[in-house]
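Asker: One predicted model, sequence on top.
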Amino acid sequence: MARFELLGTATIPGKGTELRLLQRNDEFSIKIAGKSGELMNSRLHGSEDALATLACERIADHPAPRVLIGGLGMGFTLAAALGTLGGKAEVTVAELVPDVVEWNRGPLGLAAGYPLKDPRTKVHVGDVVQLIKDSPGHYDAILLDIDNGPEGMTRKENDWLYTAAGIAAAQAALTSEGILAYWSAGQDPTFTERIKRAGLSVEPVTVRAHRPGKGAKHVIWLAW
């Protein structure tokens, strides 16, 4: 069997944690240096797709929907959002690590079909938190795939997005009929209750990492 080859490394700003991009044939992997597990793999993106489709299907009939995605990753959530929405949509993806954007513009982009090349895509290199705080009533959907969900792996600063204040800020950045969607590697009943206390309706949806019936179980919270 072919071995993974290292294509590049990147440092997460403010943390010093190193990300490593690897390729084996047509398979890509992103790992955190010094940890044994993967952060993401190009063959396991069913739940990243679901993050986009579950939310964007609810706004697909809007004439010109505006969507914010927190976290570019391997581009699968972005590609699924673009595939669900019409030609007048605008999808902004915020990615903290500049190298991850460049990886997606390079060889890694092949995995998701180079969604950064779509004219409906806007890229913000920086923290999604600032965009949320600066955009009251702007987005029809906000999709957050930051770290591993409420239990983060790479940046303690990401925890704020899952606090009562973070949920309120995201809610304030939505239009009146907007929807929030959060991705997580696992269940978190406490987070479900926190969303309810914010005055939102919430639906936790269990999805598979690979395809229906296959792969690890992940969770998408839909809140409106």
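Answerer: Happy to help now that I have it.
Asker: From now on I want contacts and neighbour counts done on CA atoms only, so please keep to that.
Answerer: OK.
Asker: what residue is smack in the middle of this protein?
Answerer: Nearest residue to the geometric centre of the chain (C-alpha atoms, centre = their mean): Asp145, 3.0 Å.
Asker: Spatially nearest residue to it (excluding sequence neighbours)?
Answerer: Distance criterion C-alpha to C-alpha, 6 or more residues apart in numbering; nearest residue to Asp145, sequence neighbours excluded, is Trp183 at 5.1 Å.
Asker: Likewise for Leu222?
Answerer: Per C-alpha to C-alpha, 6+ apart, closest to Leu222 is Ala181, 4.6 Å.
Asker: picking up where we left off before, distance check, the residue nearest to Asp145 against Gly46.
Answerer: 12 Å (C-alpha to C-alpha, to the nearest Å).
Asker: Those two: which is more packed in?
Answerer: Trp183 (26 against 21; other C-alpha atoms under 10 Å).
Asker: Contacts only, for that one.
Answerer: 47-48, 51, 143-146, 148-149, 218-221 (C-alpha atoms under 8 Å, 6 or more residues apart in numbering).
Asker: Which members of those residues define the maximum pairwise distance?
Answerer: The most widely separated members of these, counting by C-alpha to C-alpha, are Leu143 and His218 (14.9 Å).
Asker: These two: which is more packed in?
Answerer: Set side by side, Leu143 and His218 show more neighbours around Leu143, with 27 against 20, by other C-alpha under 10 Å.
Asker: this is the comparison structure:
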Amino acid sequence: MIPFRNLAETRTPDGARFSLHEHDGEYFLKLNGRQLMGSNSTVSELLLADLACKFRCPVERPTVLIGGLGLGFSLRRVLEINGPHVLAQVSELLPEVVAWNREFLQNLNGKFLDDRRVEVLTRDVFDCIKNGAGQYDAILLDVDNGPTSFVQAKNSRIYSGKGLAMIRRALRPGGRVAFWSAEPEPLFLTSLSRAGFQAEEFEAKSHERAKRAAHRIYVGEVS
């Protein structure tokens, strides 16, 4: 059996162990030893980008905020589907994750960090949203396991009524926000609607051959 290689490790602001691993050519991010994402199961990360950027009307120069760099698959997809004039701002709380993408994941998606269309922000995505009124055509949020399962405790504010109102203000007319969730969170669909979004829930598989769609993506659109 091929062993896992521990490539790098850091601590989150809450003190949790956050680590990067490689196994048989695939890469994995773990929190306290529990896998958060892997390069062998990216269908939902790609769908997150597709749904967030599914504008009803063409946007010539979209500005897209990506909350959480991870392994870079959502970033790559945003660049692929939005063309040469997109501005993709990646908000990653942990500078180490940015460094890992450059050092260990260059041939995966790390090279896209140096794309002229990309701006890397090493800060909390909540602060980007709070200070970004009317700046974004799309916002992708993949910073937790869902609206009730947080990587760090203070992320709960993103999904609160106040947080959703901030997201709505940060979006331009016709703008869309997409939230990744590890499992169904039906009450969150109601929260999005109450915050003034046109809300939808989409099923998402972890990989193409999965028998069932375990994950969910929640989308809110500003009319």
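Answerer: Done, it's in. Because the structure is a prediction, the values reported are computed rather than measured.
Asker: what TM-score do we get after superposing?
Answerer: Comparison of the two superposed chains (TM-score structural alignment, normalised by the length of the second structure) gives a TM-score of 0.94, and 221 aligned residues with a C-alpha RMSD of 1.6 Å.
Asker: hang on, the earlier thing: number of residues surrounding the residue nearest to Leu222 of the first structure?
Answerer: Neighbours of Ala181 of the first structure using other C-alpha under 10 Å come to 24.
Asker: do Arg169 of the second structure as well
Answerer: Residues near Arg169 of the second structure, counting by other C-alpha under 10 Å, number 19.
Asker: counterpart of it in the first structure?
Answerer: Taking TM-score structural alignment, Arg169 of the second structure has Ala172 as its aligned residue in the first structure.
Asker: mind listing what that match touches?
Answerer: Contacts for Ala172 of the first structure were tallied using C-alpha under 8 Å, 6+ apart; they are Pro136, Gly137.
Asker: what's near enough to touch the counterpart of Cys56 of the first structure in the second structure?
Answerer: In the second structure, Cys56 of the first structure lines up with Cys53, judged by TM-score structural alignment. With contacts taken as C-alpha under 8 Å, 6+ apart, Cys53 of the second structure has the following neighbours: Val78, Asn82, Asp137, Ala138, Arg176.
Asker: so Lys88 of the first structure sits right up against Pro65, yeah?
Answerer: Yes - counting by C-alpha atoms under 8 Å, Lys88 of the first structure does reach Pro65; the two are 7.3 Å apart.
Asker: who's more crowded, these two?
Answerer: Each of Lys88 of the first structure and Pro65 has its neighbours counted (other C-alpha under 10 Å); Pro65 has more, 21 against 13.
Asker: Skipping its backbone neighbours, what lies nearest the more buried one in space?
Answerer: Closest residue to Pro65 of the first structure apart from its sequence neighbours, by C-alpha to C-alpha, 6+ apart: Ala89 at 4.9 Å.
Asker: and the one you found, how many residues sit next to it?
Answerer: Counted by other C-alpha under 10 Å, the residues lying close to Ala89 of the first structure total 20.
Asker: What of Phe4 of the second structure?
Answerer: Neighbours of Phe4 of the second structure using other C-alpha under 10 Å come to 13.
Asker: For it, give its distance to Ser74 of the second structure.
Answerer: 24 Å.
Asker: can you confirm the residue nearest to Asp145 of the first structure is in a helix?
Answerer: No - counting by DSSP: H, G, I helix; E, B strand; the rest coil, one finds Trp183 of the first structure to be strand, located in no helix.
Asker: Alignment lookup: it to the second structure.
Answerer: In the second structure, the residue matched to Trp183 of the first structure (TM-score structural alignment) is Trp180.
Asker: Equivalent analysis for Met40 of the first structure, please.
Answerer: Counting by TM-score structural alignment, Met40 of the first structure corresponds to Met37 in the second structure.
Asker: Now for its match, how many residues are close by?
Answerer: 17.
Asker: ok, it - contacts?
Answerer: Per C-alpha under 8 Å, 6+ apart, neighbours of Met37 of the second structure: Phe28, Leu29, Lys30, Gly70, Leu71.
Asker: now the helices: where do they sit in the second structure?
Answerer: Secondary structure of the second structure by DSSP state H: the helices cover 43-52, 73-82, 95-103, 125-130, 161-170, 186-194.
Asker: so which of those gets nearest Leu20 of the second structure?
Answerer: Distance to Leu20 of the second structure, taken as C-alpha to C-alpha, is lowest for helix 95-103 among those, at 7.9 Å.
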